[in-house]
Every structure is written in structure tokens, then in C-alpha cells.
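1. here are the coordinates; sequence isn't available:
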């Protein structure tokens, strides 16, 4: 495949990645509603640590060893998720 073909493939993959990120972030509203109704805190350090460990393991099974990249990527996603959850919970009148 030539350079243009490779770039086109990356663009296609990036489009899929963006759709999946959007889907992940939309789930935050459902999660925030569940947490609000059940009076759960937005932050769950144990769950976050579990996610990081799991995603690193999955990335390694795919043949990649860059743990720092996976940690940074998922911390960024989780921070955005918490930001959305806090905003939605606060809007509903119960902020945890």
C-alpha cells in the first residue's frame, strides 16, 4: 500500500475511534443517573485502577508494551467521563 493509501486507512480508523469515544461518553449520562439515584460517588478509585490494569493487559495481548500510553489514554477518557457525570448530577440537584 502506498503512503496515500496508508493515510486513508488511518483516517478511516480514526473515524471509527471517534464514534466509539462518542458512544462511550454518551453512556456517562446513564451512569450518572444510576449514581445519582443510588447516591454513589462519581469517583471510584478501585474501579479506575481495575480499568487501567485490564486495558494494559489487553494492549499487551495485542502485542504492544507501551503501558504509559494506555494509562494516559484511559485516564483522559475517565477524567472526561467524571467531568460529564459531575455536571449531569449537579444539574439534577444532587452533587456527590
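-> All right, it came through fine. Here the structure is a predicted model, which means the values were calculated and not measured.
2. C-alpha from now on. contacts and neighbour counts both.
-> Will do.
3. how far does the helix or strand containing residue 30 sit from the chain's center?
-> Taking DSSP states H and E as the definition, residue 30 sits inside helix 3-37. Centre-to-centre, helix 3-37 and its host chain are 9 Å apart (Cα atoms, centre = their mean, to the nearest Å).
4. okay, now the one to match up with it:
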């Protein structure tokens, strides 16, 4: 593959990532609302660590990068949930 083909391919992947990100944030909003209804704390460190461990174990040679990605995703979700909750 040449560089242009690879760039087209990565553009398609980026589109999928964006769709998944938007879906994840939509779900995060619903979770925030559920936390309000059930008086549940915003942060669940145990769950976060379980997710990070799973991501690392499944991503093999990319484990440290996938960990950073998911930390960022979770931070963005928590930031958005704080806005939804009004914290």
C-alpha cells in the first residue's frame, strides 16, 4: 500500500472511532442521570481499574498506549458527567 491508500484507510478508522466516541458519550450521559437518580458517586476506581487491566491485557504490544487512551476516555466521560450532574 502507498501512503495515500494508508491515509484513506486511517480516515475510515477515524470515522469509526468518532462514531464510537459519540455513542460512548451518549451512554455516559445516561449513566450520569442514573447516578443522580440512585445517589451514586461519580467515580468508581475499582471499575476503572478493571477496565484498564482488561484493555491492557487485550491490546498486547499496544498496552501502554491503550491504557492512556482509555484513561483519557474515562476522564472525558467523567468531565461530561460532572457537567450533566451540575457538579
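-> Looks like it arrived, so ask away. Since this is a predicted model, take the numbers as computed values, not measurements.
5. Just the TM-score for the two chains, thanks.
-> Overlay of the two chains. TM-score (TM-score structural alignment, normalised by the length of structure 2): 0.92; 87 aligned residues with a Cα RMSD of 1.1 Å.
6. Tell me which helix or strand comes right after the helix holding residue 30 of structure 1.
-> Downstream of helix 3-37 of structure 1, the next assigned helix or strand under DSSP H and E is helix 45-61.
7. Which neighbouring elements make contact with the helix holding residue 30 of structure 1?
-> Packing partners of helix 3-37 of structure 1 (3 or more Cα pairs under 8 Å, 6 or more residues apart in numbering; DSSP states H and E): helix 67-91.
8. relative to helix 45-61, how tilted is the helix it packs on?
-> 140 degrees (axes from the mean of the first three to the mean of the last three Cα atoms, to 10 degrees).
9. Off-centre distance for helix 67-91 of structure 1?
-> 6 Å.
10. middle-most residue in structure 1, spatially?
-> residue 77 (3.5 Å; Cα atoms, centre = their mean).
11. Show me what that one aligns to in structure 2.
-> Residue pairing (TM-score structural alignment): residue 77 of structure 1 is matched to residue 73 of structure 2.
12. I'd like the distance from that match to residue 8 of structure 2, if you could.
-> Relative to residue 8 of structure 2, residue 73 of structure 2 is positioned 25 Å away (Cα to Cα, to the nearest Å).
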